[in-house]
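**Q** okay, here's the prediction I keep looking at, along with the sequence it came from:
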Amino acid sequence: MPVEVGVGYVSVVPEARGFGRLLNQQIRGDSVSVGTTAGQDAGRGFLGGIGGVVKAGVVGVAAAGGALFAAGFSKAVEQDKSRAKLGAQLGLTEKESARAGKIAGGVYAKGYGESVDQVNDALKGLAQNGVASINAPRKELEGLSRSALNLAETFDADVGESTKAVGQLIRTGLVKNGKEGFDLLTAGFQSGADKAGDLIDTVNEYSTQWRKAGLDGATAIGLIGQALQAGARDGDVAADAIKEFSIRAVDGSKTSADGFKMLGLNADDMASKFAKGGSAANGVLDLTLDRLRGIKDPVKQSAAAVALFGTQSEDLGAALYAMDPSTAAAASGRSAGPPTAWARRCTTRRRSRSKCSSGRRCKGSRTSQRSTRCPPSSGSATGSTGTCCPRRRQSAARCSTCSCPPRRALVKRSRAACSG
């Protein structure tokens, strides 16, 4: 497959930035070397000496330029292969593959992902797991790709597994769309629901059981967090307890009937309501846990718990009674979305220590965050304490009546110059 000119240009040009400057430095350096050598070596012919050294300088310049171009061209070829691989994995047409490649390149150029391959993995995960069609609007694909990559960057989550989890949340109706899914996972990580490192796996395995119990995504993740905070071993055992209850609530067994009876509930009535799903099923789970918490005799409480939640209640112990569907959604935490700025800074700093892919200083770096103080006004003994904004256009707190001048001018100006 031929390498497209557009793709090659985007890849090679960034690698060749500063080539003109390097070329100028190389020529100037070699010229100085030529003069010095010619003056010191009187036995060497003037033209021959100059010609030989200049020739060596030209060879050095050519080698440097060739190395830069080779690096850029190699990257272009790698990106083209990565795009072709994505097209083959998703069965895309040439046109669709080219569009996906441009989207991946754009996301990567903005500082997301460790490589174009990782960005393509995010696009593949979104498409294969039903989070978003590969032909969805570009803005939607870029946003969801960034969310997946930020989750991976910030919480060390696997891109493929996280997109699979979001797809499962969507299919089971626990979230409405991909954005809500990534936001929910982010909130779960932030609230401690991944304390045992199994949040993503737990979501993938138990989402359909949470749907059966009438839970939404926030409530399900909140229940996991509540159990972990109360001492549960991991999220899996908490989710498995909900699964076991969803089975026993409707199995019509004597064991389940006895368990409900110990709580003062009618097994047939509970089974009928739970079978309806949705809020009715959620209400049965909530009521059951409330009644369990109300039993003061620990022996009777444990017997009722085992009858309705199986041996998982023994594994959870007191953590089972900390699970409360009526407050779980709030316990799951609220998130403004994936921490894009922080994750992008981490990625771009690894790519190049101090510069973003756009050539500008990364947001959040020490240089961009430094601020300067306005000098004391001439009529004040203590001076103003207003702090300039990072761009130094105006004072964030207004330095008396003045605006902070640029830092260089600030050094030169007298204190009276900023008195207003």
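**A** Arrived safely. Numbers count the residues shown, from 1 in each chain.
**Q** going by C-alpha atoms from here, please, whenever you check contacts or count neighbours.
**A** Fine.
**Q** which elements pack onto whatever helix or strand residue 367 lives in?
**A** Assessed by DSSP states H and E, residue 367 sits inside helix 366-369. Packing partners of helix 366-369 (3 or more CA pairs under 8 Å, 6 or more residues apart in numbering; DSSP states H and E): none among the helices and strands.
**Q** mind listing what's buried along that helix?
**A** The neighbour-count check on helix 366-369 (16 or more other CA atoms under 10 Å) flags nothing as buried.
**Q** count the neighbours of residue 95 for me.
**A** A count of nearby residues for residue 95, using other CA atoms under 10 Å, gives 10.
**Q** again but with residue 116, I slipped
**A** For residue 116, using other CA under 10 Å, the count is 23.
**Q** same deal with residue 265?
**A** 16.
**Q** and the residue most central in space within the chain, what does it touch?
**A** Nearest to the mean C-alpha position of the chain, by CA atoms, centre = their mean, lies residue 150 at 1.0 Å. Contacts for residue 150 (CA atoms under 8 Å, 6 or more residues apart in numbering) come out as 112, 113, 338, 339, 340, 343, 344.
**Q** ok, residue 189 - contacts?
**A** Under the criterion of CA under 8 Å, 6+ apart, the neighbours of residue 189 are 155, 199.
**Q** part of a strand, is it?
**A** No: going by DSSP: H, G, I helix; E, B strand; the rest coil, the assignment for residue 189 is helix, not a strand.
**Q** another one to put next to it:
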Amino acid sequence: MTGGGGAGGPASRVYVEVAGRVDERSFRQMQEDVERSADQAGERAGGALSGKFGAALSALPGLALATGAAVGAALIGAGKAALDIASQAQQGILDMQAQLGVTAETAAVLGDQAKEVFANNFGDSLAQANEMVIEVRKQMKGLKDDELGSVTSGVAALSDTFKTDLGETAQAANVLMEKFGLTSQEALDFVAKGLQDGLNNSGDFLGTISEYGVQFENGKVSASEFYSVLKTGQQAGALGTDKAADAFKEFTVRIQDGSKTTADSLKSIGIDSEALAKKMATGQVTTGEAFNLVIGKLREVKDQNQLMQAGTGLLGTQFEDLGKKGALALDTTKTKASDLDGATAKVNERYNTLGQLMQGAWRQVLLQLEPVGNLLLSLGNEAMPVVKAALTQLGPVVTQVITFLVNGFRQGREAAGQFAQQFGPQIERAVATVTPVVQAIGPLFKSVFTLIQTLWETVLKPVLTAVAPLVSGAVTTIGNVLNLVVRTVTGVVTAISSLLRGDLGGAVRAVEGIFGDMVTFAVRQFRNMASTLLGLIRNLAPDMAEAAGDILRGLIRGSVGDNFSSMSSQTGKINSRPHQA
């Protein structure tokens, strides 16, 4: 069966849009992510303050954020659940009207019965419970509308427990009600008992009831006698209940046909055919009683050939199919009506578990959310005309824009073609004129890039190499400063904690430690930075001055080529000097 979702029409589209973007899994994931982030933030803040009290305080914002996210996710999830259950309820009513041809009022009553089925934990969704009620209503037409909830729950329990088809189970129960005058509960008990006794081992029990019920009714056989024939045949080894029921059907035909074969067969086992026919005609003897009489006489026959001839003459080829043992075991008296009572209740005991109880409670909550979902769907319906009108107006605009772009592209392509035809020769001549100029400029660009490369090798690269230790020292200094800050904050917290505990000596030691760290850090960092800077100046200044002088002399002489060779020679001088960090 298909699951539900969507009430049809505009509201269903609103529901689908909401459900498509809002699912419980994504909200649970968001909630877990927020809680995890809040926990991590609380741990980091608590560690920095070095105290449980500080950790508790710093975690409060994260806790509030996580709680807010949880509440928000719960509210949105509840809204989705309300939309879902309301949509399925409304769709179910529409489906019932369409499939059963009932009025809206009757469909609403049937919808309430479906909710009862859903609340009883049958069906994966309210939509499936709606389908169950529709199917049972089709098969069991004699039911009152307010009985459908309980009867459908019973049929669903049998179908779920014994893995039978819901419609076939309902059809069998309906035959028992129509042909044998059973109540819906008695019919379900009949089916449940047969399934419990293994009468469906060959998979034909429900079909046998539907097919042969009318034959047993015509034979004035009660439901319990019908059951007895099926069970005794199955116990005697019959392959399925169909053969046993078919043997009884054949007997009901032959015992009333007045044929010579029937008369001779009855005479061979000691029964007066004319006397029996009169008693059956007046109702003194029912077909079921005549059947038991004949079976009893057949059991007394010793001659096996005579037994086979009489049995086949009265029960047809089914006597051979069942075999002598199976045919002679058929009996309408082995089952009483009371033997069938309460069978459905025993099936329902498997649903009396804590898990089923909790699931039923949750489904009750979902059903209570239906009014909220109806309100949301109503709002969606009210909004849809506006949305539809906006989309209607948007359509022509989009069409015009696309048409404009396509036409513009087409016209632009045509104009480009015309331009190429008209100005192509002029463009080619212009390119031919500019080409020598570009070729002449090439060497100039090469000289400029060569100069840039020489400047990098002789000046910039040595400078950056010399500055690198300074940068590294600065980064180390920044890390040491941050470390000092953390140690200072920790010392302050320790001092305050000591004061709160009344440990004045501990507080003094903590403060002394703070100032000691600061002084030691300042002296060490000043000394390191001064040493690095002095070494950099001493190392870099001569190289830069000499290189700058060479470049200046080259420019004064106006010979770039000479300058290149001069600067190249300086590269070796600079790189050969020892550098100190």
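**A** That came in fine, so what should we check first? What you are looking at is a predicted structure, and each value in this text was computed from that prediction instead of being measured.
**Q** ok now the helix holding residue 367 of the first structure, how far from the chain's centre?
**A** 22 Å (CA atoms, centre = their mean, to the nearest Å).
**Q** what's the matching range in the second structure for that helix?
**A** Here helix 366-369 of the first structure fails to align to any part of the second structure, judged by TM-score structural alignment.
**Q** the helix or strand that that helix is followed by maps to which residues in the second structure?
**A** Per DSSP H and E, the first helix or strand lying C-terminal to helix 366-369 of the first structure is helix 407-412. Alignment note (TM-score structural alignment): helix 407-412 of the first structure is unmatched in the second structure.
**Q** what do you get for stretch 253-261 of the first structure?
**A** With TM-score structural alignment as the criterion, stretch 253-261 of the first structure aligns to 259-267.
**Q** likewise stretch 81-93 of the first structure?
**A** Aligned by TM-score structural alignment, stretch 81-93 of the first structure falls on residues 91-103 of the second structure.
**Q** residue 307 of the first structure matches what in the second structure?
**A** Aligned by TM-score structural alignment, residue 307 of the first structure pairs with residue 313 of the second structure.
**Q** map residue 195 of the first structure onto the second structure.
**A** Under the alignment (TM-score structural alignment), residue 195 of the first structure pairs with residue 201 in the second structure.
**Q** for that match, give its distance to residue 235 of the second structure.
**A** Distance of residue 201 of the second structure to residue 235 of the second structure, given as CA to CA, to the nearest Å: 11 Å.
**Q** and those two? Which one has more around it.
**A** Using other CA under 10 Å, the more surrounded residue of residue 201 of the second structure and residue 235 is residue 235, with 17 against 13.
**Q** show me what that one aligns to in the first structure.
**A** Using TM-score structural alignment, the equivalent of residue 235 of the second structure in the first structure is residue 229.
**Q** go on, residue 150 of the second structure?
**A** Aligning on TM-score structural alignment places residue 150 of the second structure opposite residue 143 in the first structure.
**Q** now do residue 134 of the second structure
**A** Counting by TM-score structural alignment, the partner of residue 134 of the second structure is residue 124.
**Q** residues in contact with its match?
**A** By CA under 8 Å, 6+ apart, the residues touching residue 124 of the first structure are 86, 89, 90.
**Q** is it true that the first one touches residue 119?
**A** No: with the criterion set as CA atoms under 8 Å, residue 86 of the first structure and residue 119 do not qualify as a contacting pair; they are 10.3 Å apart.
**Q** which one's more surrounded, the two?
**A** Ranked by neighbour count (other CA under 10 Å), residue 86 of the first structure and residue 119 place residue 119 first, with 27 against 20.
**Q** that one and residue 107 touch, don't they?
**A** Yes: counting by CA under 8 Å, residue 119 of the first structure touches residue 107, with 7.3 Å between them.
**Q** shared neighbours of those two, which are they?
**A** 113, 145.
**Q** contacts for the host helix or strand of residue 98 of the first structure next, please.
**A** Using DSSP H and E, residue 98 of the first structure falls within helix 94-109. Under the criterion CA under 8 Å, 6+ apart, residues 83-84, 86-87, 113, 115-116, 119-120, 123, 134-135, 138, 141-142, 145-146, 357-358 lie in contact with helix 94-109 of the first structure.
**Q** mean shift of the helix or strand just after that helix relative to the second structure?
**A** For helix 94-109 of the first structure, the following helix or strand on the C-terminal side (DSSP H and E) is helix 116-128. Compared with the second structure after fitting, helix 116-128 of the first structure deviates on average by 3.4 Å (mean CA distance after the TM-score superposition for the first structure).
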